[in-house]
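*Asks:* Please find the sequence and the predicted model below.
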Amino acid sequence: MSDGTGAGEGVRARPRLTVLSGPSGVGKSSVLAELRRRGPDIHFSVSVTTRRPRPGEVDGVHYHFVDAAEFRRMVDDGELLEHAEFAGNCYGTPRAPVERALASGKPSLLEIELQGARQVRAAMPGARLVMLAPPSWDDLVGRLTGRGTEDPAVVARRLEIAREELAAEPEFDDVVVNHDVGSAATSLLNLVVGPVPGTP
């Protein structure tokens, strides 16, 4: 395991898929938004989901929002690199955009849950799995309960799943601890494309 500050040398010559995973509430969306803001030449995979959009989410940018019937069709037609059910909703990664990006020489980054990450590792053994972890368990609990937008039973289930996901840390190639968004984004960028000159 590493903190992401010294990896990625091989990606320059042979771009590969990096999978970012981590428990709900750990800040994956914020870290990816910061990475996008910096404008690196990375293909950001957009997942398909049956989940309803949250306030501010844009179809085709944050997710491709589809109904259950369309999701089943994509699974049956082999259009998804991986798919999983999480908290009562289905998520999947379109296969074609990832394969096109890698074939064109561009590293690809996707953010998925643990079940999907395991499927990607099986389908693409060369993929790098990166876990985004909270500074502490108490910090994660505070983030999830502080949202105030979900039923307590749903939060309790998310915490139960989070324990399972964090226990899977040994399956990952690297772990980035999200002490703050900027540092976490730098570490992730180093893992995806290699160390950037002038960064710690």
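*Replies:* Sure thing, it's come through. Bear in mind that the values here come from a model prediction, so they are computed numbers and not experimental data. Numbers count the residues shown, from 1 in each chain.
*Asks:* contacts and neighbour counts: CA atoms only from here.
*Replies:* Fine.
*Asks:* how close does Ala127 sit to Val120?
*Replies:* 7 Å (CA to CA, to the nearest Å).
*Asks:* Those two: who's more crowded?
*Replies:* Of the pair Ala127 and Val120, Val120 is the one with more neighbours under other CA atoms under 10 Å, namely 23 against 19.
*Asks:* All the helices of the chain, residue numbers only.
*Replies:* 28-38, 68-76, 95-103, 114-123, 137-147, 152-167, 181-193 (DSSP state H).
*Asks:* Put this next to the first one:
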Amino acid sequence: MKRRGLLIILSSPSGAGKSFHSKLLREWDPSIRFSVSATTRPARVGEVDGVDYHFVTREAFTDLVENGEMLEHATVFDNLYGSPKAPVKEAMGAGLDTLFDIDWQGGQQIRNSSLGNDVVSIFLLPPSMAVLEHRLRSRGQDSDEVIANRMAKSLDEVSHWAEYDYVLVNDDADACAENLKAILTAERLRRERQHSLNDFVRDLQTEYEGDA
């Protein structure tokens, strides 16, 4: 059945698993497109422009927003992040799903946009805040001050859990991955998402009436 592509929003506090599970979802279904965000923050070691993020200047980012070329945008830790609109609309028209690895602010903007009816939003909770802090420290990339700021931000993220369609506790990575697959499979099969069903059912009825 032909259908319009979904906008899959996957959010979590930093370190709670959204990047890991985004990767697993795309390995499970390679047709899922990943929305590569634009950002004004500097690239980290190992990050590739155009793959991990589109790294742009603050002036260039502002121009994109003013020209209506961002589906959503937000300020996080004094850096700007946003999702370019054109690739998302192209994927939707082709019946391909787009995955967004974004925070609650970006998710809220997309849900309130003209494309909101095609959004499936999922929030990942950590098993505990202690586990979350351990994951952040195990990266070995941030100072104590940065980690403290991230933990404060995480508490704010968690407070928005009820705004999402689905909420999963990421205490077992395998079980969480299976639940994500089940959610996406079910959402793709929703009657209102299969836009060719009307034609299909009409053909069935015509076929029966012709045989009769």
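*Replies:* Great, that's in hand. Just so it is clear, the structure is predicted and the values come from calculations on it, not from any experiment.
*Asks:* Same list, the helices of the first structure, but as CSV with distance to Ala13 of the first structure please.
*Replies:* Shown next, in CSV, are those (distance: least, CA to CA, whole Å):
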stretch, distance to Ala13 of the first structure
helix 28-38, 21
helix 68-76, 32
helix 95-103, 11
helix 114-123, 21
helix 137-147, 37
helix 152-167, 32
helix 181-193, 10
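*Asks:* Minimum distance to Thr18 of the first structure: which of those helices has it?
*Replies:* Comparison of the helices of the first structure against Thr18 of the first structure by CA to CA identifies helix 181-193 as nearest, at 6.3 Å.
*Asks:* What are the buried residues along that closest one?
*Replies:* Val181, Ser183, Ala184, Ala185, Thr186, Ser187, Leu188, Leu189, Asn190, Leu191, Val192, Val193 (16 or more other CA atoms under 10 Å).
*Asks:* What lines up with the third one in the second structure?
*Replies:* Across the two structures, Ala184 of the first structure finds its equivalent in Cys176 of the second structure, going by TM-score structural alignment.
*Asks:* That match - nearest residue in space that isn't next to it in sequence?
*Replies:* Asn170 (5.8 Å; CA to CA, 6 or more residues apart in numbering).
*Asks:* contacting residues for that neighbour?
*Replies:* Ala16, Gly17, Leu124, Leu125, Pro126, Pro127, Cys176 (CA atoms under 8 Å, 6 or more residues apart in numbering).
*Asks:* can you tell me which residue in the first structure aligns to the first one?
*Replies:* Residue mapping for Ala16 of the second structure onto the first structure gives Val26, with TM-score structural alignment as the criterion.
*Asks:* repeat for the third one
*Replies:* When the first structure is aligned by TM-score structural alignment, Leu124 of the second structure is paired with Leu132.
*Asks:* surely that match meets Ser24?
*Replies:* No - between Leu132 of the first structure and Ser24 there is no contact under CA atoms under 8 Å: 10.2 Å.
*Asks:* Between those two, which is the more surrounded one?
*Replies:* Between Leu132 of the first structure and Ser24, counted using other CA under 10 Å, Leu132 has the larger neighbour count: 22 against 18.
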